[in-house]
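Novice: Only the shape, not the letters, is given here:
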């Protein structure tokens, strides 16, 4: 099992969850080797593809509606020779097949967060876990309201701020990335 560095992914102009955020998000998913994950708003596929390294007996279903994202995911699946990942070209939750999952990662919801969480409740095993990444306070508030309304438990929010050094002459200057909220929760019994 290993993590993949950002520079290894084909990205194009598609959003990608940065490696430090990916590491924490994947840790919060509390994966098992046979976990079945749905990656909603898969973007470049970085989260789902990295998850396949931790779920050799499981499977990842990545759903993406953006044609550019779909193409980048296909390229990354080929580059990393991933075999336990199925790409769904469409919009969540309407285009997700009738599958049972025990983990869900939401990197983008296209305004459908409540119905995506409802889908998860109908198609997940007991004590299944969900992780949601957001960058806006509005999305954070929406996620919290949705999780509480649907009676998720063990809801936790963390905020991370990443800064990377950038060489300016002979000095290093820290350049901040967008702060990210990582929300994790467990399905109630």
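Specialist: That came through, no problem. Predicted model only: the values in this text are computed from it and were never measured.
Novice: Please count neighbours and contacts with C-alpha atoms only from this point.
Specialist: Will do.
Novice: and residue 27, what element?
Specialist: helix 19-29 (DSSP states H and E).
Novice: and the residue positioned nearest the centre of the chain, what does it touch?
Specialist: By Cα atoms, centre = their mean, the chain has its centre lying nearest to residue 105, at 3.8 Å. By Cα atoms under 8 Å, 6 or more residues apart in numbering, residue 105 lies in contact with 29, 37-40, 130-132.
Novice: Looking at these, which are in strands?
Specialist: Of the contacts of residue 105, the ones assigned to strands by DSSP state E are 37-40, 130-132.
Novice: any chance of those in TSV, with neighbour count too?
Specialist: What follows is those, written out as TSV (neighbours: other Cα atoms under 10 Å):
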residue	neighbour count
37	28
38	28
39	29
40	28
130	27
131	24
132	24
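Novice: okay, now the one to match up with it:
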């Protein structure tokens, strides 16, 4: 139903096919508008008989958005968006900034839907990764043998960056298909393999289809092999890591503080649990900060934030966490108290102790606050001459408490 309320912004999705590809509802909304916001590329698709004032988005957009909408209060405002505005688009941003009751969305098929239609891929069984604003390393989390991935590109150079990443991750035979200007007169599809990708940069409006072949598998469950990480030895062993992640219990959208992060394995695997999981690694060693950053990029979670500093001071000003892991610094004055204070109501704290002194801190906290204590001893088989014996690692005490 057409909205007559000028306070409601109509968001119209448009494809590379431009005006002819719009539905009658979309055309009517744009024809009735007094002001149309959009990117320069989308605004150029409007015919001359659409008389609304055209206002290109400024850069950066997000800080200016509330003021832009306010400046056109009382006018019939439309927004022209690429494809489906609610799929990695401006529609979702407007709903968040202005409120869902202030927008009306008329979607167009997304570039991902069009790509799946061209390829004959089952979209429900295909991973989708957006590199529009994310580093190419983000793709690493989705790479595994036999997986199909559709990648939203940032620009014309993204296909070559994706090919380079795939080859570096051990997938040189992966087939890459670049689909440009889907639905438009300039639609073009090119195919090659990652290891010998030599296609020149094409149209910046493209989707990249990745069909992974054989290559190294990286499990999605907690407890990646220790060899997956660069480390100076400050690494939570995989068996302990798996138990610790189970205690931390990551859920989509939750924020973790990884205090005394070492090589960053806990924060990395927390973020690998779900694309919406967020983590901040706090580490006092500059060398380990660089190691954490490298590990996060290699394992597909370059969004892991790393704070160089020593707790508790380095925790000041950080966003409120849902969950905290203390892997180092338990015996330092104020660290445990500061973490408990920072934790939101209902949040969870997990602390690992490996020394007598840190165990004493955990025992005292357990006596005062309760929670759960787990003592974990790991033994691995190793050669003893021509036989096999057990090699023990230092036992770890894990304290879990909810606020």
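Specialist: Thanks, I have it. In this text the structure is predicted, and so the values were computed from the model without any measurement.
Novice: Structural similarity score between the chains, please.
Specialist: Here the TM-score for the pair of chains, by TM-score structural alignment, normalised by the length of the first structure, is 0.88; 182 aligned residues with a Cα RMSD of 1.8 Å.
Novice: helix, strand or coil for the aligned residue in the second structure for the residue nearest to the centre of the first structure?
Specialist: Aligned by TM-score structural alignment, residue 105 of the first structure pairs with residue 325 of the second structure. Secondary structure state of residue 325 of the second structure, per DSSP: H, G, I helix; E, B strand; the rest coil, is strand.
Novice: All the strands of the stretch 301-403 of the second structure, residue numbers only.
Specialist: Taking DSSP state E, counting those that start in this stretch as the criterion, the stretch 301-403 of the second structure carries its strands at 305-308, 323-326, 348-353, 372-376, 379-384, 387-392, 396-402.
Novice: The fourth one packs against which elements?
Specialist: What it means is strand 372-376 of the second structure. In terms of contacts (3 or more Cα pairs under 8 Å, 6 or more residues apart in numbering; DSSP states H and E), strand 372-376 of the second structure is packed against strand 396-402.
Novice: What range does the strand it packs on cover in the first structure?
Specialist: Counting by TM-score structural alignment, strand 396-402 of the second structure sits on residues 180-186 of the first structure.
Novice: for stretch 28-46 of the second structure, same thing?
Specialist: Under TM-score structural alignment, there's no match for stretch 28-46 of the second structure.
Novice: burial count for the nearest residue to residue 135 of the first structure once chain neighbours are set aside?
Specialist: The shortest distance from residue 135 of the first structure to any non-neighbouring residue, by Cα to Cα, 6 or more residues apart in numbering, is to residue 180 (4.9 Å). The burial count assigned to residue 180 of the first structure is 19, neighbours taken as other Cα atoms under 10 Å.
Novice: what does residue 222 of the second structure give?
Specialist: Residue 222 of the second structure has 21 nearby residues by other Cα under 10 Å.
Novice: part of a helix, is it?
Specialist: No. Read with three-state DSSP, residue 222 of the second structure is coil and lies in no helix.
Novice: Which of the helices or strands spans the residue mapped onto residue 289 of the second structure from the first structure?
Specialist: Correspondence of residue 289 of the second structure to the first structure, assessed by TM-score structural alignment: residue 70. Element membership for residue 70 of the first structure, per DSSP H and E: helix 67-79.
Novice: next one: that helix to chain centre, how far?
Specialist: With Cα atoms, centre = their mean, to the nearest Å as the basis, helix 67-79 of the first structure stands 16 Å off its chain's centre.
Novice: and the angle for that helix with strand 85-89?
Specialist: Orientation of helix 67-79 of the first structure against strand 85-89 (axes from the mean of the first three to the mean of the last three Cα atoms, to 10 degrees) gives an angle of 160 degrees.
Novice: how big's the offset between helix 67-79 of the first structure and the second structure?
Specialist: Mean deviation of helix 67-79 of the first structure relative to the second structure after superposition (mean Cα distance after the TM-score superposition for the first structure): 1.6 Å.
Novice: who's in contact with that helix?
Specialist: If you take Cα under 8 Å, 6+ apart as the criterion, helix 67-79 of the first structure is touched by 9-14, 42-45, 49, 64, 85, 87, 89.
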